[in-house]
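A.B. asks: starting from these lines, generate the structure:
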Amino acid sequence: MALFFLVFGVCLLVVGGMVIILMSTSTPRYRTEPKDLLVLFDKALSSEVSETEWNTIIDYPIRHDEYLNGIRRRAAHLMETHGRHWQIAQGKPLLNADGQAELQALRDHLAAHTALRSR
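C.D. replies: The predicted structure is shown next:
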């Protein structure tokens, strides 16, 4: 009977400890910042980005900043319009020439806006 209470107490301690730990931690959150988009655009312009990395950042809505969400939506539209998913494996750019030019303009616009905002 003493062994039963010992096992029951240890199990209760372990399960109770896990419940307390899980209830005291919060859900991790990822916030896309302007620097994250600039790095992604630079990688895309130099043909170093994978489609998975592009989709991970561009397909995730940015709820804390409407301006950044607009930039993200414009980049997603560029991918829909000018994207070449099938040629990434061959080492070719993510976007065609028109898409590269538009992405460069979008990147420059975001960099200028970020510089103005940081002053």
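A.B. asks: from now on I want contacts and neighbour counts done on CA atoms only, so please keep to that.
C.D. replies: OK.
A.B. asks: now do the contacts for the residue nearest the centre of the chain.
C.D. replies: Centroid-nearest residue in the chain, with Cα atoms, centre = their mean: I57, separated by 3.3 Å. Going by Cα atoms under 8 Å, 6 or more residues apart in numbering, I57 touches T32, L37.
A.B. asks: that one: helix or strand, and which one exactly?
C.D. replies: Using DSSP states H and E, I57 sits in helix 51-58.
A.B. asks: this one next, for a side-by-side:
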Amino acid sequence: MALFLLVFAVCLLIFGGMVGLLLLSGTPRFRTDPEQLLTLFDQALEGRVNESEWNAIMGYPIRHDDYLDGVRRRAQRLMEEHGNHGRAARGKPLLDATGHGELEALRAHLASRQALRERQRSVE
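C.D. replies: Just a heads-up that it's a prediction; the model follows:
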């Protein structure tokens, strides 16, 4: 009987500790920042990004910044309208010529906004 109680207490301690760790650990969060979007846009414009990388970032909503989420949704729309699925796997650019030009404009707009925010932060 003493052995049973000892094994039961050890198991209870292990399971209780695991439940406690799971309750205290936070949910991992991924926060997309403007630099990540700019890097992804640069890679897409240079033809160095594949669809999996593109979809991993563009498919995840950005809840902490409405402007960035709008940029993400616009880039996603560009892919739907001007992207040819499987092009990157064949060694071709991810977007056609029209989409490439629109992505360049979107990237320039995001870069100028980010530069303006950085200047405002340095003044403060």
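A.B. asks: against N69 of structure 1, how distant is the residue nearest to the centre of structure 1?
C.D. replies: Separation of I57 of structure 1 from N69 of structure 1 (Cα to Cα, to the nearest Å): 11 Å.
A.B. asks: assign M79 of structure 1 to helix, strand or coil.
C.D. replies: Put simply, M79 of structure 1 is helix when judged by DSSP: H, G, I helix; E, B strand; the rest coil.
A.B. asks: count of neighbours near it?
C.D. replies: Using other Cα atoms under 10 Å, M79 of structure 1 has 20 neighbouring residues.
A.B. asks: nearest residue to it in space, please, no chain neighbours.
C.D. replies: Leaving out its chain neighbours, the residue that sits closest to M79 of structure 1 by Cα to Cα, 6 or more residues apart in numbering is L95, at 6.9 Å.
A.B. asks: let me see the contact set for the one you found.
C.D. replies: M79, H82, G83, R84 are the contacts of L95 of structure 1 under Cα under 8 Å, 6+ apart.
A.B. asks: same thing with R31 of structure 2?
C.D. replies: R31 of structure 2 makes contacts with I62, H64, as judged by Cα under 8 Å, 6+ apart.
A.B. asks: what segments of structure 2 are helices?
C.D. replies: Remark: helices assigned in structure 2 by DSSP state H are 2-24, 34-46, 51-58, 66-82, 97-123.
A.B. asks: packing partners of the second one?
C.D. replies: For helix 34-46 of structure 2, the elements it packs on are helix 97-123, judged by 3 or more Cα pairs under 8 Å, 6 or more residues apart in numbering; DSSP states H and E.
A.B. asks: out of the helices of structure 2, flag the one nearest A89 of structure 2.
C.D. replies: Smallest distance to A89 of structure 2 across those (Cα to Cα): 8.3 Å, for helix 51-58.
A.B. asks: and that closest one, how far from structure 1 on average?
C.D. replies: Once fitted to structure 1, helix 51-58 of structure 2 is off its aligned match by 0.9 Å on average (mean Cα distance after the TM-score superposition for structure 1).
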